[in-house]
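Chemist: Kindly return the folded structure for what I paste below:
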Amino acid sequence: MTDFPALAPAHLDHPTLSALVPPELDHPPRFLLLYGSLRERSYSRLMIEEAARLLTRMGGEARIYDPRGLPQPDDADPSHPKAQELREASLWSEGHVWCSPDRHGAMTGIFKSQIDWLPLETGGVRPTQGRTLAVMQVNAGSQSFNTVNQLRVLGRWMRMITIPNQSSVAKAYNEFDEAGRMLPSPYYDRLVDVMEELVKFTLLTRGRADYLVDRYSERKADGRHPAATSLADATRP
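Modeler: Alright, predicted model coming up:
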């Protein structure tokens, strides 16, 4: 079949390997890390801090967002300093790490509020689209995967590139010492695995994230041609 009566050929991309070769970037990969508890000894925060250390050790640059003082969504103007800080950090980032406690079988409201302050689009700029994402959860009891599953759905909704690996730590209160450092264990090894994978996927996709999530339907609606192909290529049968 060579006839496509429903297709607008001028807006169709023809993906090539050369289009996926990222440009040379001279800065470390940038990561924003979010956690979901305001407790003084927050295990999701301790997990995020451990993740940030690993990302830095692997050559990345990590910023941890402190959710204290962030108002509830729609309870303040988007110009609120904490909301602005969160959006600017996401725009700066090339990848995210999300960690929430599992509370009542779901992510916490503290965590979800942070995501709700990140719009899909603002002024033509998308603070999350195309960024890589690693998801983690900490549990007060036995291991579950309720929260990481929810975080994956949320990441997909935010148009992020969620890596395959993930971490769920059972009885998190047993996995950290008094100083807040994670103890040696298979859970720690899995955390290292997840951060390694995140760095690899981020290096693979950064500089080409916009191309990877560029959509035919949006190009057609906006009257744009594919960025990585010539008009002659885009209009061939």
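Chemist: For the rest of this, base every contact and every neighbour count on C-alpha atoms.
Modeler: OK.
Chemist: can you pull out the helices in this protein?
Modeler: 43-57, 81-92, 109-116, 146-157, 186-205, 209-212, 216-222, 231-234 (DSSP state H).
Chemist: And for R219, the neighbour number?
Modeler: The local packing of R219 (other C-alpha atoms under 10 Å) involves 17 other residues.
Chemist: one more to line up against the first:
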Amino acid sequence: MTDTPQITDAAFARIDPDTLFPATRSTHAPRILILYGSLRERSFSRFTAEEAGRILTRLGAEVKIFDPHDLPAPDSVPADHPKVAELRDLVTWCEGMAWSSPERHGAMTGIMKSQIDWIPLSLGGVRPTQGKTLAVMQVCGGSQSFNTVNQLRILGRWMRLLTIPNQSSVAKAWDEFDEDGRMRPSPYYNRIVDVMEELVKFTLLTRDIRDHLVDRYSERVEDHATLSARVNQAKAV
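Modeler: Model (predicted):
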């Protein structure tokens, strides 16, 4: 017979309300990083990102948009490459992100995926994306699709981001922006406002407790086992 699994007490922790409802809250503007997935001069994913940035600023957020031009292919250069370092510094800086990608061949673009691939799960002992918020958006050349936002959600989950429920998919994007790259009034624009409002709300609600929201018992068990092994090894010496 196999032993019945038991909770490892040393790694088990009851939920303390004080950690989920801290007495003091951050008061600075929510810090939001926006990534977009096209290098075209007239890039509708960039236009969408810029429109989202204007909305976020109006909502009181501090916004930075990463320019993917000159970002090398993943693993083709050392991580201290200036564009890679810039991207990683921004990811560390932010408290939430918005990703805006075109749909190409039924999927996100390589430009979009390359940016995400350069973001490590761990950086200097810190998980730079864990517990931060994420909004996903896509632009379509034809009829409305949700392939790309669904893929972005999968990536967000893998990066341990808190992906908000709402999302944006702009159909026939070439018809939704004027010559200056500004989005015309439409239900698509209204949806982007909805998504950015939700992103700010979720960021404000979770930024002070993000580490607690994604703290995992299974990982604490592993950490405890590693620490115990080191202690026993030190005693043996």
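Chemist: coming back round to it: tell me which of the helices of the first structure sits most buried.
Modeler: Ranked by mean neighbour count, those are led by helix 43-57 with a mean of 21 (mean count of other C-alpha atoms under 10 Å).
Chemist: Determine the set of other helices and strands touching it.
Modeler: With contacts taken as 3 or more C-alpha pairs under 8 Å, 6 or more residues apart in numbering; DSSP states H and E, helix 43-57 of the first structure sits against strand 30-35, strand 61-64, strand 95-101, strand 132-138, helix 186-205.
Chemist: Next, format those as JSON lines and append distance to T147 of the first structure.
Modeler: Formatted as JSON lines, those follow (distance: least, C-alpha to C-alpha, whole Å):
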{"stretch": "strand 30-35", "distance to T147 of the first structure": "12"}
{"stretch": "strand 61-64", "distance to T147 of the first structure": "20"}
{"stretch": "strand 95-101", "distance to T147 of the first structure": "7"}
{"stretch": "strand 132-138", "distance to T147 of the first structure": "6"}
{"stretch": "helix 186-205", "distance to T147 of the first structure": "16"}
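Chemist: what's the closest of the ones you listed to D77 of the first structure?
Modeler: strand 30-35 (21.2 Å; C-alpha to C-alpha).
Chemist: with the second structure superposed, average distance for the closest one?
Modeler: Compared with the second structure after fitting, strand 30-35 of the first structure deviates on average by 0.3 Å (mean C-alpha distance after the TM-score superposition for the first structure).
Chemist: by how many degrees do that strand and strand 132-138 diverge?
Modeler: Angle of strand 30-35 of the first structure versus strand 132-138, following axes from the mean of the first three to the mean of the last three C-alpha atoms, to 10 degrees, is 30 degrees.
Chemist: Of all the helices and strands packed on helix 43-57 of the first structure, which one comes closest to A6 of the first structure?
Modeler: Using C-alpha to C-alpha, these put helix 186-205 closest to A6 of the first structure, at 31.2 Å.
Chemist: contact partners of the closest one?
Modeler: Helix 186-205 of the first structure is contacted by residues 22, 29, 51, 54-55, 58, 60, 94-95, 131-134, 163, 165-169, 182, 212 when judged by C-alpha atoms under 8 Å, 6 or more residues apart in numbering.
Chemist: go with 6 Å
Modeler: With contact meaning C-alpha atoms under 6 Å, 6 or more residues apart in numbering, helix 186-205 of the first structure is reached by T132, N165, Q166.
Chemist: Columns neighbour count and distance to S42 of the first structure on top of those, output as JSON lines?
Modeler: As requested, those are exported to JSON lines (neighbours: other C-alpha atoms under 10 Å; distance: C-alpha to C-alpha, whole Å):
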{"residue": "T132", "neighbour count": "28", "distance to S42 of the first structure": "24"}
{"residue": "N165", "neighbour count": "16", "distance to S42 of the first structure": "23"}
{"residue": "Q166", "neighbour count": "22", "distance to S42 of the first structure": "19"}
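Chemist: residues contacting the residue nearest in space to the middle of the first structure?
Modeler: The residue lying closest to the centre of the first structure (C-alpha atoms, centre = their mean) is L133, at 3.0 Å. Residues near L133 of the first structure by C-alpha under 6 Å, 6+ apart: G95, H96, V97, I161, T162.
Chemist: how close does it sit to L34 of the first structure?
Modeler: Using C-alpha to C-alpha, to the nearest Å, we find L133 of the first structure at a distance of 11 Å from L34 of the first structure.
Chemist: And for C99 of the first structure?
Modeler: Applying C-alpha to C-alpha to C99 of the first structure and L34 of the first structure gives a distance of 6 Å.
Chemist: Which one of the two is surrounded by more residues?
Modeler: Set C99 of the first structure next to L34 and count neighbours by other C-alpha under 10 Å: C99 wins out with 30 against 25.
Chemist: right, and that one touches S37 too?
Modeler: No: judged on C-alpha atoms under 6 Å, C99 of the first structure makes no contact with S37 at a distance of 9.4 Å.
Chemist: Against L191 of the first structure, how distant is G59 of the first structure?
Modeler: 16 Å.
Chemist: what do you get for A51 of the first structure?
Modeler: 7 Å.
Chemist: aligned partner of E218 of the first structure in the second structure?
Modeler: Structural alignment (TM-score structural alignment) places E218 of the first structure against E219 in the second structure.
Chemist: OK, contacts around that match?
Modeler: Residues near E219 of the second structure by C-alpha under 6 Å, 6+ apart: none.
Chemist: ok, now with 10 Å
Modeler: Residues in contact with E219 of the second structure (C-alpha atoms under 10 Å, 6 or more residues apart in numbering) are A11, A225.
Chemist: repeat for E88 of the first structure
Modeler: Counted by C-alpha under 10 Å, 6+ apart, E88 of the first structure has contacts K82, L118, P127.
Chemist: Relative to L151 of the first structure, which of those is nearest.
Modeler: L118 (14.5 Å).
Chemist: wait, that closest one sits on R126?
Modeler: Yes: contact status for L118 of the first structure versus R126: in contact at 8.9 Å, counting by C-alpha atoms under 10 Å.
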